[in-house]
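Output the structure for:
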Amino acid sequence: MSSDGIRFRAPRKEDGPEVWRLIKKAGTLDLNSPYSYLMLCDMFSDTCAIAEEDETVVGFVSAFLLPDSPNTVFIWQVAVDPSQRGKGLGKQLLREVLNRNACKGVRFLEATVSPSNRPSQSLFRSLAREHRTACRTRERYSEELFPSSGHESEWTFRIGPLNKKESTEEVQ
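As a prediction, the model looks like this:
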């Protein structure tokens, strides 16, 4: 439990519906099917994390180890309830995932971010500074690959190599 009353834990399949509602409420992420959140909370609980306040889910990170590169954790979504934004909860959730036993061998973190998503870009660059490492970007999925018009391209943010023994203090 952190000093602000937020508790971090691994998700359970029963959290799937509440995670789906959080993603929907956040309004800034692609909303996937409720079934996908059930599966993430059930089958990927070792690399996903929940933040809760008073037994209410106020944050969620979905992540998994890349099958062809198990030293890389891919962050699929970082969702923070609007009431908790600006408090560093997203970064705390990322730290929670990186400190899991499942991520013991992780040296790199990857995520895809759209060009207009400045908060996520700032979050991942800040995490790279905290770990005193590089944050490299490149286009991963061009907008032409998305079946619906209006979806921006997605850029990969690759952070690493991670030095987990470094201080968790933000580097200026």
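
From here on, just use CA atoms for contacts and neighbour counts.
Noted.

need the helices for the protein, in chain order.
Ranges of helices within the chain are 16-26, 34-43, 89-98, 118-130, based on DSSP state H.

Give the buried residues for the first one.
By neighbour count with 16 or more other Cα atoms under 10 Å, helix 16-26 contains the buried residues Gly16, Glu18, Val19, Trp20, Leu22, Ile23, Lys24, Ala26.

go on, the third one?
Residues of helix 89-98 classed as buried: Leu89, Gly90, Lys91, Gln92, Leu93, Leu94, Glu96, Val97, Leu98 (neighbour count, 16+ other Cα under 10 Å).

and this one, so I can compare the two:
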Amino acid sequence: MKIDDEFDGITLREPTAEDGARLNTFVRITPPLDMNSCYCNVLQCDHFSETCILAEKDGELVGYVTCYRKPKEPNVFFLWQVGVGKEGRGHGLATTMIQAILARQSCRGVTELHTTITKSNEPSRRLFASFAKKEGAEMTEYENHFTSEMLDGHAAESLFRIGPLSTPKS
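The predicted model follows:
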């Protein structure tokens, strides 16, 4: 287990495949997060461990971020999902987790963060606006990047591009 840091009594670390089911349960009990299959979460924790992070307090999962570098744009870090449970809220944990991943050697050369957010997800919109401000970066929204039709009836997702990033890379 590779530990990144300790933050306010919370341990930040890379996930392993064994964390996939725990992550799946955490997503299920932390609304309004969108569920993925357990298999998807296992793959994220296994294949993308260097660009994902778990936050634990006293051995309990209190937050996570799942991300990957885009294969066709290796300077782009795509943030798939971020979740913080009640126990971890109000401490800047989401931003700290994102910055901890970006500071890893595996993110050397990353200059932009991309994510998609539905119009109704105000907490995520605030999180990424705050993150962009802390990074001193521009944030640009591209509405309906993934339409409802593309997402089989799920609300349309706008693409947010944040960059250039300033988080120091290892």
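
that older thread, and which of the buried residues of helix 16-26 of structure 1 is nearest Asp42 of structure 1?
Gly16 (8.2 Å; Cα to Cα).

nearest spatial neighbour of the aligned partner of the closest one in structure 2, skipping sequence neighbours?
For Gly16 of structure 1, the aligned position in structure 2 is Gly20, judged by TM-score structural alignment. Closest residue to Gly20 of structure 2 apart from its sequence neighbours, by Cα to Cα, 6 or more residues apart in numbering: Val42 at 3.9 Å.

Please apply the same query to Asn163 of structure 1.
Nearest residue to Asn163 of structure 1, sequence neighbours excluded (Cα to Cα, 6+ apart): His131, at 6.1 Å.

Quick one: residues contacting the equivalent of the one you found over in structure 2.
Pairing criterion TM-score structural alignment: the partner of His131 of structure 1 within structure 2 is identified as Glu135. With contact taken as Cα atoms under 8 Å, 6 or more residues apart in numbering, Glu135 of structure 2 is in contact with Leu165, Ser166, Thr167.

ranges for the strands of structure 2?
Ranges of strands in structure 2, per DSSP state E, are 3-7, 10-13, 53-57, 60-70, 73-84, 112-118, 138-146, 157-163.

want to throw these into a markdown table with mean neighbour count and distance to Ser130 of structure 2?
Below are the strands of structure 2 laid out as a markdown table (neighbours: other Cα atoms under 10 Å; distance: least, Cα to Cα, whole Å):
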| stretch | mean neighbour count | distance to Ser130 of structure 2 |
| --- | --- | --- |
| strand 3-7 | 15 | 19 |
| strand 10-13 | 22 | 21 |
| strand 53-57 | 24 | 20 |
| strand 60-70 | 21 | 16 |
| strand 73-84 | 19 | 14 |
| strand 112-118 | 21 | 13 |
| strand 138-146 | 16 | 10 |
| strand 157-163 | 21 | 11 |
